[in-house]
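# The amino acid sequence is not available; the structure is as follows:
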């Protein structure tokens, strides 16, 4: 993962994902988010989750539309506003974040190797709290 900071879009994969969301038709943007969230959320606890940066970015976009959610204002996120997202993405995003913070998940391993796992986990916990409360 080519990362330059700890933010949800501060890595190459998530930044590219922001462009992919922009490129999707307005009616298909929620499906783009759903696909990356489900790909992580539906992995088994013994499966190794390779990647996951897109799921974190998708969860941040979903959380931005929740009460108390922070808007995604980074230059690396989508450039165009998202339409209102279906509320069923919220529990899916929570499941994806839970999977990424469990063992056998590459992002957690990478941030731990960099000595920034606690900071990364705090950011994920803040996203999860907004999503779970919505």
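Structure's in. What do you need? All of these numbers come straight from a predicted model, not from anything done at the bench.

# make it CA atoms for all contacts and neighbour counts henceforth
OK.

# buried ones in the helix or strand residue 31 falls within?
Here residue 31 is covered by helix 29-41, with elements defined by DSSP states H and E. Residues of helix 29-41 classed as buried: 29-34, 36-38, 40-41 (neighbour count, 16 or more other Cα atoms under 10 Å).

# Can you name the next helix or strand after it?
Note on helix 29-41: by DSSP H and E, the next helix or strand toward the C-terminus is helix 53-64.

# A further structure is provided below for comparison with the first:
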């Protein structure tokens, strides 16, 4: 089927990735997410669509654990519990940056269709992944 919608889990590669997470031992799941993000970040040449789709799904799993993050898709996301992934926020942001930087097959494919909703989803994920300032620092800045 390929891709059926614009969401982070709405494609075969992301669904297969989530199934892989479910099949892995609990202790291996964080490493699998980290490896998916690192693969996209480390790709200097052409980033193939399946690797990019997996990186987006992995970033969405990290974002799901951050304040303001949307839960993983109940139909296609992982069913098994995931460990704390919030330490991967920076890596997830860099992976998303790579997905939307040429040369990227996924970026090209969305440019050929109405990719505005997809790009908006990527921007939302990036916004959630941004670390928020500690409360004390915000209060200190507001008092000045």
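Now that the structure is in, tell me what you want to look at. Given the structure is predicted, the values throughout are model-derived calculations rather than measurements.

# Next, the mean deviation of the helix holding residue 31 of the first structure compared to the second structure.
Once superposed with the second structure, the aligned residues differ from helix 29-41 of the first structure by a mean of 0.5 Å; criterion: mean Cα distance after the TM-score superposition for the first structure.

# Surely residue 117 of the first structure touches residue 108?
Yes - counting by Cα atoms under 8 Å, residue 108 is a contact partner of residue 117 of the first structure at 6.4 Å.

# ok, those two, which is more surrounded?
residue 108 (22 against 18; other Cα atoms under 10 Å).

# tell me which element the more buried one is part of?
Judged by DSSP H and E, residue 108 of the first structure forms part of helix 106-113.

# Residue 69 of the second structure and residue 63 touch, don't they?
Yes - between residue 69 of the second structure and residue 63 there is a contact at 5.1 Å, judged by Cα under 8 Å.

# Mutual contacts of those two, please.
Listed contacts common to residue 69 of the second structure and residue 63 are 125, 128; contacts here mean Cα atoms under 8 Å, 6 or more residues apart in numbering.

# So which of the two has more stuff around it?
Using other Cα under 10 Å, the more surrounded residue of residue 69 of the second structure and residue 63 is residue 63, with 28 against 17.

# residue range for stretch 120-130 of the first structure in the second structure?
Mapped onto the second structure using TM-score structural alignment, stretch 120-130 of the first structure spans residues 118-128.

# and the nearest residue to residue 86 of the second structure once chain neighbours are set aside, how far is that from residue 136 of the second structure?
Nearest non-adjacent residue to residue 86 of the second structure, counting by Cα to Cα, 6 or more residues apart in numbering: residue 62, 5.8 Å away. Relative to residue 136 of the second structure, residue 62 of the second structure is positioned 25 Å away (Cα to Cα, to the nearest Å).

# neighbour count winner among these two?
residue 62 (31 against 9).

# Contact partners for that one?
85-86, 88-89, 92, 129.

# how about these in CSV, adding distance to residue 112 of the second structure?
Formatted as CSV, the contacts of residue 62 of the second structure follow (distance: Cα to Cα, whole Å):
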residue, distance to residue 112 of the second structure
85, 33
86, 33
88, 31
89, 29
92, 25
129, 27
